[in-house]
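> Show me the folded form of this:
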Amino acid sequence: MKNLAKLAGVAAVLFAQSAYAQQAAPASPNAQPAPVAATPANDPAYTYKTLRLNRAAFDALLGKPEQLLVLDVRRPDELTKVGGFPAYLSIQTADIQRSLSFIPHDRLIVTVSNRAHRAGAVGDLLAGYGYHVVGAIGVLDYQDEGGVLTKIAPPPPKAAQAPGSQTAAQ
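As a prediction, this is how the structure comes out:
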């Protein structure tokens, strides 16, 4: 039964990618072509087993948030500079193996990086540990395909406290 549910999830992703490819075709000869999703065919550097998702496939997965974990593996400066998705778990690539206990086994996982390469590598790693990784996506690819990212503002810097001064809480 568990394999059947996983197979259904993968089928939904592939269906969404197929639907996106059909929608991406220009309506007339004068129409601008839609951005092409990065695939192993047009991005030979993506050599991971983890399926590389396009915007339509990712949006379809977002339709069932209770089943999904979006795992962003980028650095904090990348999150604030580029933006990201509104809800995610942030664990940097270098910290994944030390943080496995924080990643739930009962969710479908989509890994996220800027152009999906780090996300693909982390997806392969997690799949090797038995996690249900359904794909990897790049936020810049998502944005190139018309998706809207959420800008994340860094917290304001804390005011420096003069040496020897005491706070009201003490």
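> switch to C-alpha atoms for all contacts and neighbour counts from now on
Fine.
> how near is the closest residue to residue 93 other than its chain neighbours to residue 63?
Leaving out its chain neighbours, the residue that sits closest to residue 93 by CA to CA, 6 or more residues apart in numbering is residue 73, at 5.1 Å. The spacing between residue 73 and residue 63, counted by CA to CA, to the nearest Å, is 22 Å.
> Go through the protein and flag its longest helix.
The residue-count maximum for a helix in the chain (DSSP state H) belongs to helix 2-23.
> Give the buried residues for it.
9-10, 13-14, 16-17, 20 (16 or more other CA atoms under 10 Å).
> wait, isn't residue 50 in contact with residue 133?
Yes - Residue 50 is within contact range of residue 133, at 7.3 Å (criterion: CA atoms under 8 Å).
> compare with the first, here's sequence two:
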Amino acid sequence: MKKIILLALSLALLVTQSVQAAEADATKKPDAAAEQKWTYKTPKLDRAKLEALLAKPSQLLIIDVRRPDEISKIGGFPVYLSIQSKDIENSLKYIPKDRKIVTVSNHAHRAGIAADLLASKGFKVVGAVGSQNYEEEGGVINKIEIPPPKAAASSTDTPKAEVSTTQPKI
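All right, here's what the predicted structure looks like:
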């Protein structure tokens, strides 16, 4: 009898733990960027591949396709050409064709779209990278420090114009 009760309690505990684990998995939000499959012709670069390219800066052009507010909030690479993804096709004449190109976005998906477009137009695209993915892999992203707003000048801080009372010599 004791064995049956012990077996029933063990079974109940096991079922409870399984149900709790299933509920935890169901409530966990999946990471949209991680779930999205890479469907682009351009290869997605990891940190090691990007750093190998960054070692030869005279041969490389980084095109960041993010909005300026994303770059200032998240950070970016030290030197890049900023062309938002919606403007790539209209900016082709400004992009040099003599360099290897890496496109950048937050998780590389917009970068993949832009890279495929550039490759189809004859540019030497070597890959796409996500700046946040690069940072998660241990890479260093340059953060843009936004200075605090200047305090409003009070009336006592305003310099007053000085009036000369001397007569000019003639």
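> Where does the most centrally placed residue in structure 1 fall, secondary structure wise?
Geometric centre of structure 1, nearest residue: residue 112, 2.6 Å, by CA atoms, centre = their mean. In the assignment (DSSP states H and E), residue 112 of structure 1 maps to strand 108-113.
> what does that strand rub up against?
67-74, 118-120, 122-123, 131-139 (CA atoms under 8 Å, 6 or more residues apart in numbering).
> ok, now how distant is the aligned residue in structure 1 for residue 64 of structure 2 from residue 11 of structure 1?
Superposed on structure 1 with TM-score structural alignment, residue 64 of structure 2 falls opposite residue 72. Separation of residue 72 of structure 1 from residue 11 of structure 1 (CA to CA) stands at 23 Å.
> any idea how far the residue nearest to the centre of structure 1 lies from residue 3 of structure 1?
In terms of CA to CA, residue 112 of structure 1 sits 24 Å off from residue 3 of structure 1.
> Residue 136 of structure 1 now?
Applying CA to CA to residue 136 of structure 1 and residue 3 of structure 1 gives a distance of 20 Å.
> same question, residue 22 of structure 1
29 Å.
> same thing with residue 85 of structure 1?
Applying CA to CA to residue 85 of structure 1 and residue 3 of structure 1 gives a distance of 28 Å.
> excluding its backbone neighbours, what's nearest residue 80 of structure 1?
In space, residue 80 of structure 1 is closest to residue 152, 5.0 Å off (CA to CA, 6+ apart).
> mind listing what the equivalent of the one you found over in structure 2 touches?
When structure 2 is aligned by TM-score structural alignment, residue 152 of structure 1 is paired with residue 144. Residue 144 of structure 2 is in contact with 72-73, 75, counting by CA under 8 Å, 6+ apart.
> any idea which helix is longest in structure 2?
helix 2-27.
> Could you check how far that one is from the centre of its chain?
43 Å (CA atoms, centre = their mean, to the nearest Å).
> any idea which helix or strand comes after that helix?
helix 32-35.
> list the helices and strands the helix or strand just after that next one packs on?
Per DSSP H and E, helix 32-35 of structure 2 leads on to helix 47-54 as the next helix or strand towards the C-terminus. Contacts defined by 3 or more CA pairs under 8 Å, 6 or more residues apart in numbering; DSSP states H and E place helix 47-54 of structure 2 against no helix or strand at all.
> And for the helix or strand just after helix 47-54 of structure 2, what's in contact with it?
Next helix or strand after helix 47-54 of structure 2 toward the C-terminus (DSSP H and E): strand 60-64. With CA under 8 Å, 6+ apart as the test, strand 60-64 of structure 2 has contacts from 53-54, 79-84, 99-105, 111.
> Many thanks, we can stop here.
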